[in-house]
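In: Got a predicted structure here, sequence first:
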Amino acid sequence: MLIRKFGYIRVSSKDQHEGRQLASIKDLEIDDRDIFIDKQSGRDFQREQYQLLKRILRQGDILYIHSLDRFGRNKEEILTEWNEITKNIQADIVVLDMPLLDTTQYKDSLGTFIADLVLQILSWMAEEERTRIRKRQREGIDNALQRGVAFGRPRIQISEEFKQIYKKWKRGELTAVKAMEEVGVKKTTFYRLVREHEKELKINNQERRGKYNGI
């Protein structure tokens, strides 16, 4: 039976680099076509490359992972996927930075017990780290909000360009669609700006009339 070796790599976002993991996998002389890389969160296993890899794995194949947290960060799902690969598919998993998590080496009952115990502990640690990260992020956001930091896209303001396009639109020289294209905004934003600008014009007119009447 032909045994194939595969590598799986995960980084949390497109901005992170997979170089360290890739180097450790390539040291095993695994073909590039057999290395699968996902760039997304480890909160679940609904990842395109991982799911493709799992469909390819066959009995006796070996899957290499740099570290358990690169496999996933949810304890229950880590254990479910681990058992799916090692027990149902009957492929092996080797976690490179944790020698005890090497199912090619520990085939007897004691070895399996030790590996399962270590897996339980490490998967719990991976989930705890994810929880701590989320807590720190939440605390950082809360602190920023208390300081008045605004999140999300900057609110589009009325510009001189908008005022000129508004005049042309009101005179019938531009359709609403064309005006939106000229300003570079969507319908809801365009009409919000229109309402704000008209309110501003109304206030300015009232102020001017007040000054004129006071003379």
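Out: Received it, and whenever you're ready, just let me know what you need.
In: Going by C-alpha atoms from here, please, whenever you check contacts or count neighbours.
Out: Fine.
In: any chance you could map the helices in this protein?
Out: All helices of the chain, identified by DSSP state H, fall at 19-26, 48-56, 68-71, 75-83, 109-146, 160-170, 176-183, 187-214.
In: tell me which strands and helices the second one is in contact with?
Out: If I follow you right, that is helix 48-56. Helix 48-56 is packed against strand 35-39, with contacts defined by 3 or more CA pairs under 8 Å, 6 or more residues apart in numbering; DSSP states H and E.
In: Give the other helices and strands that the strand it packs on contacts.
Out: Short answer (3+ CA pairs under 8 Å, 6+ apart): strand 35-39 packs on strand 5-11, helix 48-56.
In: So which bits of the longest one are buried?
Out: In terms of neighbour count (16 or more other CA atoms under 10 Å), helix 48-56 has its buried residues at Gln49, Tyr50, Leu53.
In: Which residues are in contact with the last one?
Out: Under the criterion of CA atoms under 8 Å, 6 or more residues apart in numbering, the contact list for Leu53 reads Phe36.
In: same thing but 10 Å
Out: By CA atoms under 10 Å, 6 or more residues apart in numbering, Leu53 lies in contact with Phe6, Gly7, Tyr8, Asp34, Ile35, Phe36, Ile37, Leu63.
In: just curious, which of these is nearest to Gln105?
Out: Leu63 (13.4 Å; CA to CA).
In: Near the closest one, how many other residues are there?
Out: For Leu63, the neighbour count with other CA atoms under 10 Å is 24.
In: Surely it touches Ala91?
Out: Yes - applying CA atoms under 10 Å as the test, Leu63 and Ala91 come out as touching, 7.4 Å apart.
In: what do these two both touch?
Out: Arg4, Lys54, Leu57, Ile85, Thr103.
In: who touches the fourth one in this structure?
Out: It stands for Ile85. Contacts for Ile85 (CA under 10 Å, 6+ apart) come out as Lys54, Leu57, Arg58, Gln59, Asp61, Ile62, Leu63, Ala91, Asp92, Ile93.
In: Show me which of those residues is closest to Lys211.
Out: Lys54 (77.0 Å).
In: What distance do you get for the closest one to Ile85?
Out: 8 Å (CA to CA, to the nearest Å).
In: Which neighbours do these two have in common?
Out: Joint contacts of Lys54 and Ile85 (CA under 10 Å, 6+ apart) are Leu63, Ala91.
In: Okay, one more to line up with it:
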Amino acid sequence: METYGYVRVSCTDQNEERQRISLNAKGIAPQNLYIDKQSGKDFARPQYQRMLKRLQPGDLLYILSIDRLGRNYKEIQDQWRTLTKIKSVDICVIDMPLLDTRTAKDLMGTFIADLVLQILSFVAENERDSIRKRQDQGIVAAKARGVRFGRPKKPVPEDFAQIVGQWERRELDMREVLRLCDMCRATFYKRLREFRTVNNTKNESGQC
């Protein structure tokens, strides 16, 4: 029997140290500790998939909390079933002792573990939805205060009007225009549309 540990953080700038410390305390060999630093939106995770291939019947897998197995109720349930039924491995959820398949072999123990799993999976999904809603509300509030999101807008050069004029008169080809503006083609055309819109507005205002 081999003992494994799995750690997941949802993005590369999160610290996995808390999970790592808890798993190291279980005496897991370094080569049996698998860590994914990426979104949990699906299970195309390289380390998790690599671990699944190594797991053999009778092996033991430690995770710190149930939400390391998935983002929502269905994913957690599916992965639990894959690990315990298809791979025939034991799972121990460190922060929830009732979810330890080694001690839930009888009918009552299995019933309690399944019930706890369903409740915790549901709670994990609800908490994730609540976090997402709070984030969305925060973004709406920030936008109302004038906070801008996304990459900064690429500025146009001071002589953009002159460059456009030369291009329209075919004195410059597109490659030279893009070099002078330090833009890709799509950005240039976007800025060109904005430039023409502003000019048209000014011309219409001047005619009034």
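Out: Great, that's in hand. All values reported here derive from a predicted model rather than from experimental measurement.
In: rewinding a little: and the shared contacts of Leu63 and Ala91 of the first structure, which two are the farthest apart?
Out: Spatial extent of these (CA to CA) is set by the pair Lys54 and Thr103 at 16.7 Å.
In: and Ser22 of the second structure, how many residues sit next to it?
Out: So Ser22 of the second structure, with other CA under 10 Å, has 16 neighbours.
In: Can you name the residues that contact whatever residue of the first structure lines up with Asn72 of the second structure?
Out: Using TM-score structural alignment as the criterion, Asn72 of the second structure maps onto Asn74 of the first structure. Counting by CA under 10 Å, 6+ apart, Asn74 of the first structure touches 42-45, 80, 123-131.
In: need the contact list for the residue sitting nearest the centre point of the second structure.
Out: What sits nearest the mean C-alpha location of the second structure, by CA atoms, centre = their mean, is Ser39, with 2.7 Å. Neighbouring residues of Ser39 of the second structure by CA under 10 Å, 6+ apart: Arg8, Val9, Ser10, Cys11, Thr12, Arg45, Gly70, Arg71.
In: can you rerun that using 7 Å?
Out: Ser10, Cys11 (CA atoms under 7 Å, 6 or more residues apart in numbering).
In: how about it, what's its match in the first structure?
Out: Under the alignment (TM-score structural alignment), Ser39 of the second structure maps onto Ser41 of the first structure.
In: And that match, how close does it get to Thr112 of the first structure?
Out: As judged by CA to CA, Ser41 of the first structure and Thr112 of the first structure stand 29 Å apart.
In: ditto for Ile93 of the first structure
Out: 12 Å.
In: With Glu48 of the first structure instead?
Out: In terms of CA to CA, Glu48 of the first structure sits 30 Å off from Thr112 of the first structure.
In: Now Arg70 of the first structure: closest residue in space, sequence neighbours ignored.
Out: Arg10 (5.3 Å; CA to CA, 6 or more residues apart in numbering).
In: so how many other residues sit close to the residue mapped onto Glu181 of the first structure from the second structure?
Out: In the second structure, the residue equivalent to Glu181 of the first structure is Arg179, according to TM-score structural alignment. Arg179 of the second structure has 10 neighbouring residues, counting by other CA under 10 Å.
In: May I see the helices of the first structure organised as TSV, with distance to Arg153 of the first structure added?
Out: Below are the helices of the first structure laid out as TSV (distance: least, CA to CA, whole Å):
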stretch	distance to Arg153 of the first structure
helix 19-26	32
helix 48-56	29
helix 68-71	31
helix 75-83	34
helix 109-146	15
helix 160-170	19
helix 176-183	17
helix 187-214	13
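In: most packed of these?
Out: helix 68-71 (a mean of 21; mean count of other CA atoms under 10 Å).
In: what does that one rub up against?
Out: Ile9, Arg10, Val11, Ile65, Val95, Ala126.
In: just how off-centre is stretch 172-180 of the second structure within its chain?
Out: Counting by CA atoms, centre = their mean, to the nearest Å, stretch 172-180 of the second structure is centred 38 Å from the centre of its parent chain.
In: same deal with stretch 125-142 of the first structure?
Out: On the basis of CA atoms, centre = their mean, stretch 125-142 of the first structure sits 15 Å off its chain's mean C-alpha point.
In: residue range for that stretch in the second structure?
Out: So stretch 125-142 of the first structure sits over residues 123-140 in the second structure, by TM-score structural alignment.
In: so how far does that stretch sit from its counterpart in the first structure?
Out: After superposition onto the first structure, stretch 123-140 of the second structure sits on average 0.9 Å from its aligned residues (mean CA distance after the TM-score superposition for the first structure).
In: circling back to that earlier point, as a markdown table, the contacts of Asn74 of the first structure with distance to Asp108 of the first structure would be great.
Out: Supplementary listing: the contacts of Asn74 of the first structure in a markdown table, determined by distance: CA to CA, whole Å:
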| residue | distance to Asp108 of the first structure |
| --- | --- |
| Gly42 | 31 |
| Arg43 | 32 |
| Asp44 | 30 |
| Phe45 | 29 |
| Thr80 | 21 |
| Ser123 | 22 |
| Trp124 | 24 |
| Met125 | 26 |
| Ala126 | 27 |
| Glu127 | 28 |
| Glu128 | 30 |
| Glu129 | 31 |
| Arg130 | 33 |
| Thr131 | 34 |
